[in-house]
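*Asks:* for reference, the sequence and a predicted model appear below.
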Amino acid sequence: MTQTATLPATVTSGRDRLVLAVLLTASFTLAVDFSILNVALPVIGADVGLALADLQWIATAFALFAAGFTLLFGRVADLAGRRRMFLAGIALLGVSSLAGGLATGPVLLLAARVAQGLATAAVTPAALSLLTTSFPEGPRRERALGLNGALMAAGFTTGAILGGVLTDLLSWRWAFFVNVAVAAVVLAVAPLVLAESRPARRPRLDVPGAVTVTGGLLAVVLGLTSAGEHGWAAPRTWGALVAGIVLLAAFAAIERRVAAPLVPVRILGRRRVAWGNLAGMLAFATETSLVFLLTIYLQEVLGRTPLAAGLSFAVLGLGTVLGGILGPKVIARLAHPPKALALGLAVQAAATLPLVFLGSTSAWLPVLLAATFLGGVANLVAIVGFLVTATSGLPDSDQGLAAGLATMSQQIGITLGIPLMSAVVGAVLATLGTGSPDTVLTAVRTAIAVNTALTALTAVAVRLALPSPRR
C-alpha cells in the first residue's frame, strides 16, 4: 500500500501539494486574466490604435471564447487526455500572452485575446477534472475545491488591482508578460507531478452537439454583452439572443437522439448537477458584477482614481480567501453541500443589502469595505458548495463532463453578470436623462438592489429544490 493510501483523509502528501500548487496556479492566473486589463483599457487603446467605442472588445473577445468553448474542450479532454489538454492550453496561454504583450496594432492584440480565451476554455475544465480525479470524494477533495474556488474568485479581484499597479509602475504589456513566466514554470513542473487522466472507455465526440452548443453559447454571451453596451432593443442584441436560443434548442434536441451525446440527459437529469450549476453561475455573476458596480460608484460618484478603486477591493479579496478556507468546514458541519450553497448565497444577499443605501460621501466607505468583505466570505462558501454539489456522486468517466459544466457555469457567470448589471444602469440613466454623480448613484443603487434580490431568490430556490436528506 502506498504512503498516500495510508494517510488520513484530512492529510495531504507532498506530491498532492505539488499537484495542488500546479493546478491552482493555473486556475488563479486564468481568473486574473478576466479583469487584469480592465483598468488599463484607455491606455492600451491609445498605444495600439483602438477607438474608444471598440475598447470593450479587448475584454469581450477573451470572455466570448472562454465561455463558448469550455464545454467542448471539457469533452475533448476526456478523449485526448486531461493532462495533455491542460499542457496544450498552458502552452497556448504562454504563446498568446507573448503575442499580446508585443502587439503594436489592434489585430494582433485582439487575436491574442481570442487565443487567451481558447486557452482558458482548454485549461480550466481540464484542471478541475484533474483536481477531482486526483482527490477522492470527502474532506480532501472538498478542501482542494475550496482552495480552487477561493483563488478563482480572488483572481478576478486581484486582476483589477494588479492591472492598475502594473500599468502605473511599468506598462500594460506586463499584464501579458506575467502569463508567459507563469506558463513556463507550469510547463516545467506539471509533467513531473500530474498523471494522465481519461475515462477507461473513450466516448465519441458529438460533433453536431459541439457545433450547436458552442455557437449557441457564443451568441448568447455576445447578445448579453451587446445589451450592456447598446440596450435590449438593439437589433444586434435581440438578434444574437434569438440565434443563441435557437442553437441551444437544437443542441438539446440533438442530445436526446445521438448515441454518444456531449451532455448526456442523465447528467442534466441529476437535480444536484442542474441546480448546482445554475446557482454557481449566478454566484459568480452577482459577485463579479457587484465589483463592476462599486467601481463605477468609487470613480464616478466618489471621484477615486482607477488604482485607488482597485485597491479598495483588497478587502474583498481577503474575504474570498477566508471563504474558500471556511467553505469545506461549513460543508462538513452541515453535512449537505447544497445547504452550504444556499446558506452562502443568503448571507451574501444580506451583506449586499446595505450597499443599496450608499451615499455620495466618503463616510460610506467603511460600510462598503465591511459589506464587501462579508459578502466575499459568503460568496466563496457558496462557490465551494456549488463545486462540491455539481461534481460529487459521479464516476470518474463523467468527471471531465461535470468539470466542463461547472467551469462553463462559472465563466458564463463572470461574463454575463457585468452586461446584465450594465444594462440596468443604462436603463436608469436613460430614464433620468442625465449623467450627473447623483444620477449615477441612483442607477448604481438600483442595480445593486437587483443584484441583491437575484442572490436571495437563488438561495431560496436552491434550498427548496435540494432539501436536506431525511435521516
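*Replies:* Arrived safely.

*Asks:* going forward, measure contacts between C-alpha atoms and count neighbours the same way
*Replies:* Fine.

*Asks:* how near is residue 373 to residue 144?
*Replies:* Relative to residue 144, residue 373 is positioned 22 Å away (CA to CA, to the nearest Å).

*Asks:* again, but for residue 350
*Replies:* On the measure of CA to CA, residue 350 and residue 144 end up 27 Å apart.

*Asks:* so for those two, which sits in the more crowded spot?
*Replies:* residue 144 (25 against 19; other CA atoms under 10 Å).

*Asks:* thought the more buried one was touching residue 20?
*Replies:* Yes: the criterion here is CA atoms under 8 Å, and residue 144 meets it with residue 20 at 7.2 Å.

*Asks:* quick check: neighbours shared by the two?
*Replies:* Here residue 144 and residue 20 have residue 131 as joint contacts, going by CA atoms under 8 Å, 6 or more residues apart in numbering.

*Asks:* and the closest residue to residue 43 other than its chain neighbours, what does it touch?
*Replies:* Nearest residue to residue 43 in three dimensions, chain neighbours excluded: residue 172, at 7.7 Å (CA to CA, 6 or more residues apart in numbering). With contact set as CA under 8 Å, 6+ apart, residue 172 has these partners: 37, 40, 43, 44, 163, 166.

*Asks:* show me which residues of the helix or strand harbouring the fourth one are buried.
*Replies:* When elements are defined using DSSP states H and E, residue 44 is found to belong to helix 41-48. Using 16 or more other CA atoms under 10 Å as the test for burial, helix 41-48 gives 41, 44, 45.

*Asks:* in addition, the following structure is provided for comparison:
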Amino acid sequence: MTQTTLTRAGRPAPAAAPAGREAPGDARRWWGLAVLGLSQLIVLLDGTVVNIALPSAQADLGIGDGARQWVITSYALAFGGLLLLGGRIADLVGRKRTFLTGVAGFGLASAVGGAADGAGMLFAGRALQGAFAALIVPAAMSLLTTTFTDPRERGRAFGVFGAIAGAGAAAGLLIGGLVTQYLDWRWCMYIAVPVEVVVLIAAVPLLSDTGRRAGGRLDVPGAVLGTAGLAAIVYGLGEAESRGWGDPLVLGLPAGGVLLLAAFVLWQARTPHPLLPLRILRDRRRAGALLTAGLAPVAMFGVFLFMTYYLQVVLGYSAVRTGLAFLPLTLAMITGSTQLAARLVPFVAPRTIVVPGLLTAATGLLVLAQAGTGTPYATRVLPGLVLLGLGMGSTMMTVMATATAGVDPQDAGVTSAMVSTAQQVGGAVGTSVLNSVAAGATQGWLAGHPGAPVTEATVHGSSTALWWVAGLLVLTAVPAGILLRSGGPRQGAGRA
C-alpha cells in the first residue's frame, strides 16, 4: 500500500514528481489544460450550436417535422450512451491515444455533417460526433485528473475546466446565431474542423499519459447492456413530447432500459473485467457527487430550452441577440467556477459549496419563472441568469473535482465518464419530463382562458416547468448535504 505524507493541516502533501514527469509547477501542464479545455468546449458547443440553426437546416434538406428532432437526439444518444465505453477504452488503451483518436474522429464527423446532402447524412454525422465525443470527454477528464494531483493546483485546474464546460453550451447558442444569420447553417458543423486540427497538433507535444492498464480487457457484454439501457431510456423519454406519455413506445422503452441497466449492474458484479467497477461507487462522497451531477444539469437544459423560445418568440429577439442575452449566464458560471469554487475546494467540505450553489441556482430559476410577456430583460431575465450561473458554476466544478478525486489511475477514465454520463442522461431525461410538464400546463391554461394569446399560455407553461426544476434543485441539496460531508474521496477509495 502506498504511504501518504501529511502536512500539519492533516492533508496529503504533494508527492515528489517521478522521473520523467513534470514538476507540479511545470508550465507545460497548464498549456495542456488549455488543449483539454478547448476540446471540451467544442464538444459541448456542438451539443447546442445547431439549436438555432435547426430551422434553416430543416428547410434546406427537406427534413420533416416528425424527424427534425434527430438532429439533436442522435448526438445526445450516441454521446450519453457510449460515455462509459469511452471511459473504459481510455483506461485500457491509453488516455492520450484515446483522446487523439476522438479528436480526429470528431473533426471528420463534423465535416460529414456539414457536407450533408440529405437528412440521413446529417443524422449520421451528428451521431458520429456524439460517438467520438464519448471518447474525448472521459479521456480529457482522466488526463486532467492524473496530471494535477496537488490539491491547490487541482482546484485551479478543475475550476478552469469546469468554467469552459459550462460556457460551451451557452457559447453554442451565440455562435449558432451568428453563423446562421451571417453565414450558413453548415458552418455550425464545419466550425469544429479547424478547432480540432489545432487541438490535435497541440496535444501531441503537450499531453502526457501515465500508461495503460496491463492485462485489462474490454467488457463487451457490459458495454452492450449499459449502452442499450441508457439509449432506450433517453430515446423513449425523448419521444414523450410528440407521442404522449401514454404511448406504448414511451412506456415500453424506458421500462426496458431500466431492466437492461439492472442486468448491467448484475453483470458488473460478476465479471472479472467490468466496464464499471462497482468499487468506484462505494465511496459515499463520490456517490453523492455523481447523484448531484445527474440532477443539477436539468436546470441548465431546462433554461436553454424554455428561455431560448421565450427570448425569440415572446420578446422578439433575433438569433444573435438571443445568444448575446445568454452571455451573463456564461460569465456568471465562469465566476462561480474559477473565483468561488476553485478557491474553496482545497479547504472546505464539498457540501459547503454545493448546497449553497444549488440553492442559489434554484433562486435564479424562481426569478426567471416570474418573467411575463411584457417583462423587460433587465428586471427578471438578467438577474435570474446571473444567479443560476453562479450557483451552477460553483456546484458543477466542485462535483467534478470530488467525483474524480482519489480514484486509482486505472479507473480514472471510467470515473470521469460516469460524471459526464450522469450529466447527459440526467439532463436528457429531465428535459423530456419538463417538456411534458410545460405542455400540460400550457393546455390547462388555454382551457381556462378561452381566446387568450398563445404566448401567454406558453409563458405560463414554461414558468410552471421552471418552478418544478427549482424544487428539484432544493431536493437535490438534501442528499448533497448528507453525502458530501468532508473533502474529496480518500486516495485509493476506488480500490477493490
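*Replies:* That came through, no problem. From a predicted model like this one, the values you see are computed outputs, not experimental measurements.

*Asks:* superposed, what's their TM-score?
*Replies:* Once the chains are laid over each other, their TM-score by TM-score structural alignment, normalised by the length of the first structure reads 0.94; 465 aligned residues with a CA RMSD of 2.0 Å.

*Asks:* ok, average deviation of the helix ranked longest in the first structure from the second structure?
*Replies:* The longest helix of the first structure (DSSP state H) is helix 399-432. Overlaying the second structure shows helix 399-432 of the first structure at a mean distance of 1.9 Å from the equivalent residues (mean CA distance after the TM-score superposition for the first structure).

*Asks:* check which helices and strands that helix sits against.
*Replies:* helix 56-68, helix 70-80, helix 106-134, helix 207-230, helix 271-296, helix 365-391, helix 437-465 (3 or more CA pairs under 8 Å, 6 or more residues apart in numbering; DSSP states H and E).

*Asks:* please identify the buried residues of it?
*Replies:* 399-429.

*Asks:* identify the residue of the second structure aligned to the residue nearest to residue 43 of the first structure.
*Replies:* Matched by TM-score structural alignment, residue 172 of the first structure corresponds to residue 185 in the second structure.

*Asks:* now its match, what's its secondary structure?
*Replies:* Per DSSP: H, G, I helix; E, B strand; the rest coil, the secondary structure class of residue 185 of the second structure is coil.

*Asks:* before we move on, back to that, if we only consider the buried residues of helix 41-48 of the first structure, which is nearest to residue 218 of the first structure?
*Replies:* Among the buried residues of helix 41-48 of the first structure, residue 41 lies closest to residue 218 of the first structure (CA to CA), at 22.8 Å.

*Asks:* and the gap between the counterpart of the closest one in the second structure and residue 387 of the second structure?
*Replies:* Counting by TM-score structural alignment, residue 41 of the first structure lines up with residue 54 in the second structure. Residue 54 of the second structure sits 29 Å away from residue 387 of the second structure when distances are taken as CA to CA.

*Asks:* and the residue nearest to residue 317 of the second structure when sequence neighbours are not counted, how many neighbours?
*Replies:* Leaving aside its sequence neighbours, residue 317 of the second structure sits nearest to residue 311 (CA to CA, 6+ apart; 5.6 Å). Neighbourhood size, residue 311 of the second structure [other CA under 10 Å]: 21.

*Asks:* what's the answer for residue 447 of the second structure, then?
*Replies:* Around residue 447 of the second structure there are 12 other residues, counting by other CA under 10 Å.

*Asks:* which ones are touching it?
*Replies:* The contact partners of residue 447 of the second structure, by CA under 8 Å, 6+ apart, come to none.

*Asks:* where's it, which helix or strand?
*Replies:* Going by DSSP H and E, residue 447 of the second structure is part of helix 412-448.

*Asks:* end to end, how far does stretch 71-90 of the first structure reach?
*Replies:* Stretch 71-90 of the first structure: ends 18 Å apart by CA to CA.

*Asks:* whereabouts in the second structure does it align?
*Replies:* With TM-score structural alignment applied, stretch 71-90 of the first structure matches the range 84-103 in the second structure.

*Asks:* leaving out sequence neighbours, find the closest residue to residue 180 of the first structure.
*Replies:* Nearest non-adjacent residue to residue 180 of the first structure (CA to CA, 6+ apart): residue 94, at 4.5 Å.

*Asks:* now do the SS call for the one you found.
*Replies:* Reduced to three states by three-state DSSP, residue 94 of the first structure is helix.

*Asks:* one more: residue 346 of the second structure?
*Replies:* Per three-state DSSP, residue 346 of the second structure ends up coil.

*Asks:* residues contacting the aligned partner of it in the first structure?
*Replies:* Correspondence of residue 346 of the second structure to the first structure, assessed by TM-score structural alignment: residue 332. Each residue near residue 332 of the first structure by CA under 8 Å, 6+ apart is listed here: residue 139.

*Asks:* what about residue 332 of the first structure, distance to residue 388 of the first structure?
*Replies:* From residue 332 of the first structure over to residue 388 of the first structure the distance is 11 Å, taken as CA to CA.

*Asks:* which element, helix or strand, includes residue 191 of the first structure?
*Replies:* Using DSSP H and E, residue 191 of the first structure falls within helix 174-193.

*Asks:* give me the mean deviation of that helix from the second structure.
*Replies:* Mean deviation of helix 174-193 of the first structure relative to the second structure after superposition (mean CA distance after the TM-score superposition for the first structure): 1.0 Å.

*Asks:* what residues of that helix count as buried?
*Replies:* Neighbour-count burial for helix 174-193 of the first structure, counted by 16+ other CA under 10 Å, picks out 174, 175, 176, 177, 178, 179, 180, 182, 183, 186, 187, 190.

*Asks:* any chance of those residues in a markdown table, plus distance to residue 306 of the first structure?
*Replies:* Shown next, in a markdown table, are those (distance: CA to CA, whole Å):
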| residue | distance to residue 306 of the first structure |
| --- | --- |
| 174 | 18 |
| 175 | 16 |
| 176 | 19 |
| 177 | 21 |
| 178 | 21 |
| 179 | 22 |
| 180 | 25 |
| 182 | 26 |
| 183 | 28 |
| 186 | 31 |
| 187 | 34 |
| 190 | 36 |
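
*Asks:* which of those sits closest to residue 322 of the first structure?
*Replies:* Nearest to residue 322 of the first structure among the buried residues of helix 174-193 of the first structure is residue 182, at 24.4 Å by CA to CA.

*Asks:* that closest one -> the second structure?
*Replies:* By TM-score structural alignment, residue 182 of the first structure lines up with residue 195.

*Asks:* with residue 412 of the second structure as the reference, measure out to that match.
*Replies:* For residue 195 of the second structure, the distance to residue 412 of the second structure - CA to CA - is 26 Å.
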